[in-house]
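*Asks:* Give me a model of this one.
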Amino acid sequence: MNRFKGRLLNHLTSVDRTGSVSVIEEALRYNCTPASIYNSVITPVMVDLGELWHGGRITIAHEHHASQIVDGLINMVVQKSQRLSINGLRALVTSPSGENHWIGAKIFANLLFLEGWDVEYIGVDIPAEDLTIYLEEVEVDVVAFSVVLPGNIMSVEDAVSTIESLDNPPFVILGGPAFKGFSGEIGKAVIVDNFATGLTVLQDAMGIGAGNLSLQDTLLGVGGKVLEIRRAKG
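*Replies:* Presented below is the predicted three-dimensional model:
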């Protein structure tokens, strides 16, 4: 996957949409799973782009243009991949108040869709109170939060608290760079370290199969699940 990652980064820093598309198309031809493309190619490339911008090696205009190209690539992966049969489960994917990074949430929403979920992706920066009102009107089995900035952990804590106050609260899963090195607990929510882990945790919690995950993705998810269990045991 490293060769795809390196080529994609080169094309994006040159804001080359055609070249970027060709990299993802090739990865799909090599039967790379959506989870592996998202987790091992697109996500780390976006991290690299952010570091290039912070280091002054590309402008904010370049970074924004690259992000728009990536949005198209994220959509292309789901459009060119086979969706599993509908599993009857419904998930809501979002980010808490103050969190404006959208890529992680959108990627996870797409992966759930491919796994047969009915997915409500409602965007980012959603206040806890508004989300709770929405959940009182729309029944879902799972709420997934993507959090990039550690400063937004308090916001997601508020959101989880209000969700768990509902009469029949959904299963809550949290993920994103904000939780790197985080060893605490946030209500009854499960914290995961990557997309594959998130899918594995939900498959286990909801009693469904492995779906579109490859063996490598599954092992990655199992490793994350073991980490989550160890955290729970202290």
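
*Asks:* Every contact and neighbour count from this point should use C-alpha atoms.
*Replies:* Fine.

*Asks:* Return the residues in contact with K188.
*Replies:* Going by Cα atoms under 8 Å, 6 or more residues apart in numbering, K188 touches V172.

*Asks:* Now do the SS call for it.
*Replies:* Using DSSP: H, G, I helix; E, B strand; the rest coil, the structure places K188 in coil.

*Asks:* now do L12
*Replies:* helix.

*Asks:* Spatially, what comes nearest to it if we skip its sequence neighbours?
*Replies:* A66 (5.4 Å; Cα to Cα, 6 or more residues apart in numbering).

*Asks:* Next, the residues that contact whichever strand or helix holds the one you found from outside, please.
*Replies:* If you go by DSSP states H and E, A66 is part of helix 60-79. Under the contact criterion Cα under 8 Å, 6+ apart, helix 60-79 has outside partners 12-13, 15, 17, 20-21, 24, 28, 34, 38, 42, 46, 49-50, 53, 103, 107, 110-111, 114.

*Asks:* Sequence B follows; please return its structure for comparison with A:
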Amino acid sequence: MSPNAFHSAQNGRTPRRWVDELWKAVTDGDEHAATEVVTSALEEGLDAESVLLDVIARVQGRVGEEWAANRLSVASEHTATAINDRAVAALALHPASRTTADRGRITVACVDGEWHALPARILAEVLKLRGWHVDYLGAQVPTPHLIAHLHRTNCDAVALSSSIATRLPTAHAAITACQAVGVPVLVGGAAFGADGRYARLLGADDWAPDARAAAERLALGPLPRPQPHHQPIDDLPHLADQEFTLVARNSTTLVRAAFTGLESRFPAMRAYSDQQREHTAADLVHIVEFLGIALYTGDDDLFADFLAWTSGILAARNVPPHSLPPALQILADELRDFPRATRILRLGIERLTSAALVPAGNTA
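*Replies:* Below is the predicted model of the structure:
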């Protein structure tokens, strides 16, 4: 804890209390109250980095958890995220956040297709507080635009953010393109795995689990410069079997086949409302997408972990997840000539079936 944060705690204004106040503001949809919480925390001595990481980021993490548990609607989650973004903006404009940029230049961006920009925004502000000149490019940055920016600037590194594993192929392309122009890449976000395994797999120059760790890594010294003549296929030789490419190319056909097959196995689906049918189709789209990503990375467990998460989400919404194994079997039948895909799907069925056999409350 910093001296300012310690002083604030001595006055009874710990980060925990600010978290509670900001949580109330964002769940009430009260933007003015949220910015007042941030301003008050700064004025009462909590340092700006602690406000970012120990208050705003913590509240945003809770927003995601409450959405997953079905205690926040999608609309409420979006509102809370937008208000937290405004809270970051209020902090950035506060006199307590003024610093001199004397440590070098970092570009912070989200990979193309990544709309969850708040983690990258928080990182950008933390780096500014630590004396970096930061070019924050925001959400869903197309790789050609990112490279054009690097050509115009004398950038020391790129910090690339992604929260969803389905963006890994795009992240891989962005990492490789940045390295091709001589700029090293630090990556972060849930897409790269809790231990950074996919960062290493895709050839990133370094990985950090959160904004504080990323800032501390950059403070240690320059990232290693990219290896010359590196090719993406060097990282993922299994892609030569074309299974990922063919599954991705035929995803619409696979989703349609799974939906039609489920209707025949579950006649009750024929009475579904339009909204229920849309949700079922969306779930199948995600299943096929994550199957593709498991093929891309060569990691069977990635798909099994996604299914476990999906099963929990469905249960929280009172939707029985019993239709998942049949959907996977239909896909396995469609992909019977794809050995890696069928192996991954069978593993998913086994994991779901085993989990269903474990009595509630038994973690053995």
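
*Asks:* Now the TM-score, please.
*Replies:* Overlay of the two chains. TM-score (TM-score structural alignment, normalised by the length of the first structure): 0.78; 205 aligned residues with a Cα RMSD of 2.2 Å.

*Asks:* burial count for the aligned residue in the second structure for the residue nearest to L12 of the first structure?
*Replies:* Counting by TM-score structural alignment, A66 of the first structure lines up with A80 in the second structure. By other Cα atoms under 10 Å, 28 other residues sit near A80 of the second structure.

*Asks:* about what we covered before: distance check, the residue nearest to L12 of the first structure against K80 of the first structure.
*Replies:* For A66 of the first structure, the distance to K80 of the first structure equals 21 Å [Cα to Cα, to the nearest Å].

*Asks:* In the first structure, what residue spans correspond to strands?
*Replies:* 90-94, 118-121, 142-146, 171-175, 190-192 (DSSP state E).

*Asks:* Distance to M1 of the first structure added to those, as CSV?
*Replies:* Formatted as CSV, the strands of the first structure follow (distance: least, Cα to Cα, whole Å):
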stretch, distance to M1 of the first structure
strand 90-94, 27
strand 118-121, 28
strand 142-146, 24
strand 171-175, 22
strand 190-192, 22
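
*Asks:* want to try JSON lines for those, with mean neighbour count and distance to D158 of the first structure as columns?
*Replies:* What follows is the strands of the first structure, written out as JSON lines (neighbours: other Cα atoms under 10 Å; distance: least, Cα to Cα, whole Å):
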{"stretch": "strand 90-94", "mean neighbour count": "23", "distance to D158 of the first structure": "14"}
{"stretch": "strand 118-121", "mean neighbour count": "18", "distance to D158 of the first structure": "20"}
{"stretch": "strand 142-146", "mean neighbour count": "23", "distance to D158 of the first structure": "12"}
{"stretch": "strand 171-175", "mean neighbour count": "22", "distance to D158 of the first structure": "13"}
{"stretch": "strand 190-192", "mean neighbour count": "24", "distance to D158 of the first structure": "15"}
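
*Asks:* For L84 of the first structure, find the nearest of the ones you listed.
*Replies:* L84 of the first structure lies closest, by Cα to Cα, to one member of the strands of the first structure: strand 118-121, at 11.4 Å.

*Asks:* biggest helix in the second structure, by residue count?
*Replies:* Secondary structure of the second structure read by DSSP state H shows that its longest helix is helix 274-297.

*Asks:* which bit of the first structure covers that one?
*Replies:* Using TM-score structural alignment, helix 274-297 of the second structure pairs with nothing in the first structure.
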